[in-house]
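S.K.: Let me see the structure of the following:
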Amino acid sequence: MQGERRGARGWAADTGLFAFGVFSWLCIAGDRMRLGLPDPAWLFELDQVAGIVGLGLLWVRRRWPTQAAAVAVALSTFSETIAFPLLVLLFAVIVRRPPRTAAWVYAGALAAAGVYAWIRPQELGVLGNLGFAVVLYGAIAGWGMVTRYRRALRERAAEQEREERERARQRAREELARELHDLLGHRLSLLSLHAGAMEYRSDLSPEELASAAGVVREQSHLAMRDLREVIAVLRAPIGELPQPSMADLRALVEEARPGSEIAFASTAEGEAPERSGRTAYRIVQEALTNARKHAEGAPVAVTVSGGPGEGLEVEVANGPGREVDRPAERPGHGLIGLEERTALAGGRLEYGPREDGGWRVRAWLPWTA
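M.R.: This next block holds a predicted model:
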């Protein structure tokens, strides 16, 4: 496994550790010469070489922490100048490697401490050297485990933040898809209805043809306008898209009336709050679009009622049309989107076929913002 990269901060930390390691090596070597050389005397020279190797291992611990620690553990069987590099390398293994690997290295360090106490018992004695190593290595292990845990918490928090950002992007994409569906689906269904009439109705009078062509031209212009508005704010938050309200319902129905028989009745007390009114508008818009697509020519009734304390009730019902292919068992994306919108607004949505073969969409929305 490749170790972590050494950035500017890493270089500064490693330089500081190396400098302190050199200081530690010089202090231990000076004390040994002052207190007396070990027996045999050549062990002192070998100890100094081991200390220099340990200083070099500090520079490779990020890339090969386990291998560097294993070498330091082996040298610690006889070397005292390896002490500081060994502690640093043990800490690196505990922090950066799996617990199983760290446990093996830690056990090896304790075994090496026992060998050192047997080879060089003159300082603290066998039990004293071994006990000192257990306490010191235990402190390093505890510190490393705490550091490892804190790193894991930071990484988990960063991962959760990335996941949350991805979920937010996904929600934004889904919201944008719903907005595009709502804005353009209504226009395009009107275009399809009147273009179909112009294509298949050979009995239309010139005035009727001109009227249908005028609706096609107007709806094409409005569709292009809506598309330009969406593109203009495509990189902006969804909340900046043009948002309708319940006050626009009558204009929506009037816009859909050419070529359709639509009855509209509203007994709502005053203007509904923004969120509920916008959701009601989208419900009526999608229901009218579906009525044109799946029940062409059928009469449609749009009813809105309610008020403060009661909530807002919206119902769109159409009779049977010439087509019988209606989304009874497997609702389309539009109805699924309406369910999500209604649930987010705190309301309920019901839809299904009527006894006469028509279709009904009914929703209740709270009278809240």
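
S.K.: For the rest of this, base every contact and every neighbour count on C-alpha atoms.
M.R.: OK.

S.K.: Show me where the chain has its strands.
M.R.: For the chain, strands defined by DSSP state E occupy the ranges 262-266, 300-307, 311-318, 348-353, 359-365.

S.K.: Tell me which of these lies nearest to V60.
M.R.: strand 348-353 (63.1 Å; CA to CA).

S.K.: what helices or strands is that closest one leaning on?
M.R.: Using 3 or more CA pairs under 8 Å, 6 or more residues apart in numbering; DSSP states H and E as the contact test, the elements touching strand 348-353 are helix 333-344, strand 359-365.

S.K.: mind checking which of the ones you listed is nearest L180?
M.R.: helix 333-344 (11.0 Å).

S.K.: In the closest one, which residues are buried?
M.R.: G334, L335, G337, L338, E339, R341, T342 (16 or more other CA atoms under 10 Å).

S.K.: These into a markdown table, with extra columns for distance to R348?
M.R.: Output for the buried residues of helix 333-344, formatted as a markdown table (distance: CA to CA, whole Å):
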| residue | distance to R348 |
| --- | --- |
| G334 | 16 |
| L335 | 13 |
| G337 | 13 |
| L338 | 10 |
| E339 | 8 |
| R341 | 10 |
| T342 | 6 |
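
S.K.: Closest one of these to A158?
M.R.: Nearest member of those to A158, counting by CA to CA, is R341, at 30.4 Å.

S.K.: and this one, so I can compare the two:
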Amino acid sequence: MKDARGRDTLTPEYRWALPAVLLGDGGGSRPVRRSTRDWLVDIAVFLLACGVTLVTLDELRGVPAPLLLAEQVLGALACASVWLRRRWPVGLALVLTALSTFLELVGGASLVALFTVAVHRPFKVSGPIALLNVLTIPPYLLIRPQQELPPLEWGIVLGALLLTVYAWGIVVRARRQLIWSLRQRADAAAEQARQAERERIAREMHDVLAHRVSMLSLHAGALEFRPDAPAADIARAAGAIRANAHLALQDLRQVIGVLRHPGAGGDDPVPERPQPTLADLPSLVEECRQAGMDVRLEQRAAGAPDGLGRNVYRIVQEALTNARKHAEGEPVTVTVTGAPGEGLAAEVRNPLGDPLAHRHAPRLPGAGAGLIGLAERAELAGGRLEHGPTPEGQFVVRARLPWPRGTTGENT
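M.R.: The predicted structure is shown next:
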């Protein structure tokens, strides 16, 4: 089975199990362990073949004793060979088809073999065998003429019987393939959902911890480069480090809790933890100011839905983190505007700064996935995100998300 990109989605377990389900063997000549249902089906098929053989036995009256003995022996062996139909369906069908050309008591087992081939082999294999069965009807009627019906009518009856059995097998095979396909698609969808959940949790962890760790690095750097700072400033920086470390551990514990219990939220895509909204932007900006950043907030939007406000909050948070990493000491302007029906726009702008001014200062390592994650977040919300330097020497992160008319959040 292929996905939308043309990649094979069958897992190794399914590739091994597919022959067992559709072909009746485990690959090659290795037999498959029969299930309870398989045993019941095989017993029923064996009894059916025996029943047809016993009914046909009445038609052998007047047959010479040697031929009657041969019929009985080969008929019994044919019924017993039905138990081999799962391992060698094609070979068994060919042998029984050849025997049924001139023997009466092999007919029941031959029908079972034809049905088995139709179920367990593709049309390019089962089709010629079905055609071979039909071609054996004229020689059979010449060798064993029937008294009840003319040869033409009896041939039509036998042909209809063979084609009915073969068509039944084709229908059973098609149904099994459909069930298998639906099961595989369900498993693939479940795996994609698990992958999406892991990516969502990773994105949430990055959004939360990147901000906290950058705050820790900023305060620790201040203590490192100003060891002679006043005691009050050192105490304030140490308190900020302790508070942000506590918050980082708390956020990490909550995200890991969601990872350990991924099904606790049901169909809700939002993690089970307190989530920021648009009303929390002033607190975020104030926290950055206390860390020494020069941030100006212009917020001309309120009452956005919680999910929309959370996306804008995360975008602004990541943009401030990047500004703190790459343009330390430069002023940052955050502008949030929007209204229902018009969309919600967020822009974070800061000068690029002089890279030589901080060439000796340690820089925070980054994975380079922050802006990529923000672009993905904006696309998932139905919006878009743009970022990059401007001719005026500034770096801008600009996002615009849809805000449907008539929708508001709790913080109105």
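
S.K.: circling back: deepest of the strands of structure 1, which one?
M.R.: Comparing these by mean neighbour count (mean count of other CA atoms under 10 Å), strand 311-318 ranks first with a mean of 23.

S.K.: What range does that strand cover in structure 2?
M.R.: Mapping strand 311-318 of structure 1 onto structure 2 (TM-score structural alignment) gives residues 343-350.

S.K.: once aligned to structure 1, how far is the matching stretch on average?
M.R.: By mean CA distance after the TM-score superposition for structure 1, the fitted stretch 343-350 of structure 2 averages 1.2 Å away from its aligned residues in structure 1.

S.K.: Quick one: distance of that stretch to the chain centre.
M.R.: Distance of stretch 343-350 of structure 2 from its chain centroid, counting by CA atoms, centre = their mean, to the nearest Å, is 35 Å.

S.K.: Repeat that for stretch 119-128 of structure 1.
M.R.: Worked out by CA atoms, centre = their mean, stretch 119-128 of structure 1 lies 57 Å from the chain centre.

S.K.: Let me know which of the strands of structure 1 is the nearest to R178 of structure 1.
M.R.: strand 348-353 (16.7 Å).

S.K.: orientation of that closest one relative to strand 359-365 in degrees?
M.R.: Strand 348-353 of structure 1 and strand 359-365 are oriented at 170 degrees to each other (axes from the mean of the first three to the mean of the last three CA atoms, to 10 degrees).

S.K.: start and end residues in structure 2 for strand 348-353 of structure 1, please.
M.R.: Under TM-score structural alignment, the match for strand 348-353 of structure 1 is residues 384-389.

S.K.: ok, residues contacting the matching stretch?
M.R.: Under the contact criterion CA atoms under 8 Å, 6 or more residues apart in numbering, stretch 384-389 of structure 2 has outside partners L352, L374, A375, A378, E379, F395, V396, V397, R398, A399, R400, L401.

S.K.: which ones are touching the last one?
M.R.: This points to L401 of structure 2. With CA under 8 Å, 6+ apart, L401 of structure 2 has these contacts: L308, G343, L344, A345, A378, A381, G382, G383, R384.

S.K.: run the last query once more with 6 Å
M.R.: G343, L344, G383 (CA atoms under 6 Å, 6 or more residues apart in numbering).

S.K.: Can you name the residues that contact the last one?
M.R.: Yep, that's G383 of structure 2 we're talking about. R400, L401.

S.K.: okay, now G321 of structure 1: neighbour count?
M.R.: Neighbourhood size, G321 of structure 1 [other CA atoms under 10 Å]: 20.
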